[in-house]
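Peer 1: Need the 3D shape of this:
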Amino acid sequence: MDKEKGTIAVSLVEEAVRCVERRGVDPVPILEQAGISPQLIASPQGRVSSAQYGALWSAIVRALDDEFFGQDSHPMRSGSFIAMCQAALTARNGAQAIARATGFMRLVLDDMTAEVDATAERVRLVYRLRDGVREKAMFAYATHFILVYGVVCWLVGRRIPVRAARFRCAEPAAGHEYRSMFCDDLRFGERESYVELAPAFMALPVIQTPKSLKTFLRNAPASFIVKYRNPDSLAARVRRALRGRPVSEWPGADELAAELRIAEATMRRKLKRDGETYQSIKDALRRDLAIAALQSGERTIADIAADVGFAEPSAFHRAFRKWTGARPTDYRRPLPVDSGALPE
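Peer 2: This next block holds a predicted model:
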């Protein structure tokens, strides 16, 4: 499994907060529980760690008693996710696991369902809304997908490749973030909503046990919010190549393209098509490394600056503000004791 932690755009935090506000609940105490400061929410470029987002997820569930964030007319009461995991754990293989996970969600939600449409060439999760229900926001589809997909990937011990995704809803402000979550081939405003998966997982055996389920639940959902992001894109390959070495040893674009056995011009063109550049990927990695180090609270800002490639702390401060719209000290807040675990 990919150990990459990564960070999550504050735009997704804002979408979660809007779910809380629509239910008439004050989000400020919830954000405080997750260790997310007002400064980060106020910054359009802000990022939060997967642990913070997991803690936010769990705090919202406790506040609303709804594991679907109030996005369906029928609440997904606390404990539903655990019950879904237990039901899917008895499956023999990936095909049974995804059928049981989607079937369980169909039992607890009224407005949205996901049906498994499988052939030898592909597997689609086809999303349908009950007659009379208004089109859902992308955040609702993503919430459903994260719950089902994360569990099935865990059960078979593999990250299942996502080939394509289509949604009827309009593209949200966090469109780029959703592409990193699903796949590059993601389109909005389509006639139907579905996520297409590579079919090989259907025959894989379920390898998890009741004992490993306890560990999974202790770390969920933070354990899979970022972990199962699209691993097959060129940007992901570039990130993996860089993550395996110190920042001081990161190669130039020409050297990395040679490592990846691709022409530098082709690499540049493909990254540009996905809204990335080699420099933007390096900056995002340095940002995420810096955020993780700042939140650990174990090292000085000067040491962190040096580790992510800055000879002068002042240059690091300027770059960090450009990356996140905030100061490094805004990320110094300690994480809460609750790291996002769901009750067992």
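Peer 1: When you work out contacts or count neighbours from here on, use the C-alpha atoms and nothing else.
Peer 2: Will do.
Peer 1: Distance across stretch 129-142, terminal residue to terminal residue?
Peer 2: 15 Å (CA to CA, to the nearest Å).
Peer 1: and for comparison, fold this next one:
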Amino acid sequence: MQNLSSTTAATPVAFVNAIVKAYVKYGKSPVHALESAQIAPELLENPGARISAAQMERISDAAMQELDDEALGWFSRRLPWGSYGMLARASISAPKLGVALQRWCRHHGLLTDDISLQVQTTNDIATISITENRDLGAMREFCLVSVLRNLHGVACWLIDSRIPLQGARFPFAAPVHHPVYAVLFSGATTFEQAQAQIQMDARYLDLPLRRNEAALQQMLQHALPLTVLQYRRDRLLVQRVRLTLATHPGQTRSANDLAALLHVSPRTLHRQLKDEGASLQALKDEVRRQRAQDLLLRTDRPIKQVAQAAGFQNEKSFMRAFKDWTGQSPAEFRRAADAAPKSPGG
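Peer 2: Just a heads-up that it's a prediction; the model follows:
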């Protein structure tokens, strides 16, 4: 028999206890589900205990089928088996991710009015938020975490890309197992906020969907891992790196600094760029070259100031790099541009 607890145990036992409460709500016994997930009953008495993702997948799957409730008791009425598959089918024909998520949120309201989901974009940040329309009681944390994790997982699956979160917010105090939120959600997690929310770069909403009906059928047979699957590919990473390098030249001199701004590890940053056929050094050179050329052409700043503005620590290293890029020194480049004939509209 497969040892489901052999992988990293990161899921708090509080979520298992929430599933047990769902069994109590429906007057059923959780014994079979606990046994199938290899979760010992005494583990439930230890607030600091953790289970593996495989165990959480197994007990969730068993409970959803035995209780005929894909919401696992969160709401005032059941969400029968296949409810979230219906949401996925309603979303998969959308032309881009933003439309798909809007459909998901709107149709979720047809399944239950206990919560409302909303997607909003402000200043290039997309926010998915939950409004609680009734007291979720003891299910509150498990519900809010699961709904946002599920939505994030589906979004990643629809565009076949990792979507790094810029932050997650929750309207309750930090639980005793709050350190695990760093595993559940990328970016910083804050508690005691007005609403449950996740935030991401809004440009992901413009990416086209990459899944079809055949892929959907296959996914629905094994959908639960979507909440834990970490995609290697990030289809916006190269653009995000370019923008971060351009807007924070003084804070991105090292891979460590850049990775911190992007909420990934330096190792992950290099690996994902390689997956995208790019390198950090090449992107740095591209952004610095463009920045330096723009400043040389459009301003009268001294070369030393141009070097600093382009992200170089000193003028000497800038001049050497610029000569490698263009075959000219910065001063020669500026003189050649000044001497070139101007177009009638220039």
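Peer 1: any idea how far residue 263 of structure 2 lies from residue 166 of structure 2?
Peer 2: Distance from residue 263 of structure 2 to residue 166 of structure 2, by CA to CA: 7 Å.
Peer 1: right, I mislabeled it, should have said residue 145 of structure 2
Peer 2: Remark: distance between residue 145 of structure 2 and residue 166 of structure 2 (CA to CA) = 16 Å.
Peer 1: Give me the neighbour count for residue 132 of structure 1.
Peer 2: Using other CA atoms under 10 Å, residue 132 of structure 1 has 7 other residues around it.
Peer 1: Kindly report the same for the one 3 residues further on.
Peer 2: Burial of residue 135 of structure 1, expressed as a neighbour count using other CA under 10 Å, amounts to 15.
Peer 1: Surely it is in contact with residue 169?
Peer 2: Yes - contact criterion CA atoms under 8 Å: residue 135 of structure 1 and residue 169 qualify, at 6.4 Å.
Peer 1: mind listing the strands for structure 2?
Peer 2: Assigned by DSSP state E, structure 2 shows strands spanning 9-12, 50-52, 115-122, 125-132, 165-169, 188-190, 196-201.
Peer 1: So which of the ones you listed is nearest residue 100 of structure 2?
Peer 2: Relative to residue 100 of structure 2, the nearest member of those by CA to CA is strand 115-122, separated by 10.5 Å.
Peer 1: How about stretch 39-54 of structure 1, which residues are buried there?
Peer 2: Buried residues in stretch 39-54 of structure 1, counted by 16 or more other CA atoms under 10 Å: 40-41, 45-54.
Peer 1: Can you find the partner of residue 179 of structure 1 in structure 2?
Peer 2: Structural correspondence for residue 179 of structure 1 with respect to structure 2 (TM-score structural alignment): residue 182.
Peer 1: again, but for residue 65 of structure 1
Peer 2: In structure 2, residue 65 of structure 1 lands on residue 68 (TM-score structural alignment).
Peer 1: How about residue 220 of structure 1?
Peer 2: Per TM-score structural alignment, residue 220 of structure 1 is aligned with residue 223.
Peer 1: Please apply the same query to residue 76 of structure 1.
Peer 2: So residue 76 of structure 1 corresponds to residue 79, using TM-score structural alignment.
Peer 1: tell me, how many neighbours does its match end up with?
Peer 2: Using other CA under 10 Å, the number of residues around residue 79 of structure 2 comes to 20.
Peer 1: residue contacts, the residue lying closest to it once chain neighbours are set aside?
Peer 2: Spatial nearest neighbour of residue 79 of structure 2, excluding adjacent residues (CA to CA, 6 or more residues apart in numbering): residue 69 at 4.8 Å. When the contact criterion is CA atoms under 8 Å, 6 or more residues apart in numbering, the partners of residue 69 of structure 2 are 63, 78-81.
Peer 1: One more: residue 238 of structure 1?
Peer 2: Going by CA under 8 Å, 6+ apart, residue 238 of structure 1 touches 256, 281.
Peer 1: same thing with residue 25 of structure 2?
Peer 2: Residue 25 of structure 2 makes contact with residue 73, according to CA under 8 Å, 6+ apart.
Peer 1: Next up, the contacts around the residue mapped onto residue 127 of structure 2 from structure 1.
Peer 2: Mapped onto structure 1 by TM-score structural alignment, residue 127 of structure 2 lines up with residue 124. Residues counted as contacts of residue 124 of structure 1 (CA under 8 Å, 6+ apart) are 115-118, 194-197.
Peer 1: and if we set it to 6 Å?
Peer 2: The contact partners of residue 124 of structure 1, taken as CA atoms under 6 Å, 6 or more residues apart in numbering, are 116-117, 195-196.
Peer 1: repeat for residue 187 of structure 1
Peer 2: Here residue 187 of structure 1 is in contact with residue 166 (CA under 6 Å, 6+ apart).
Peer 1: Which residue in structure 1 aligns with residue 118 of structure 2?
Peer 2: Match for residue 118 of structure 2 (TM-score structural alignment): residue 115.
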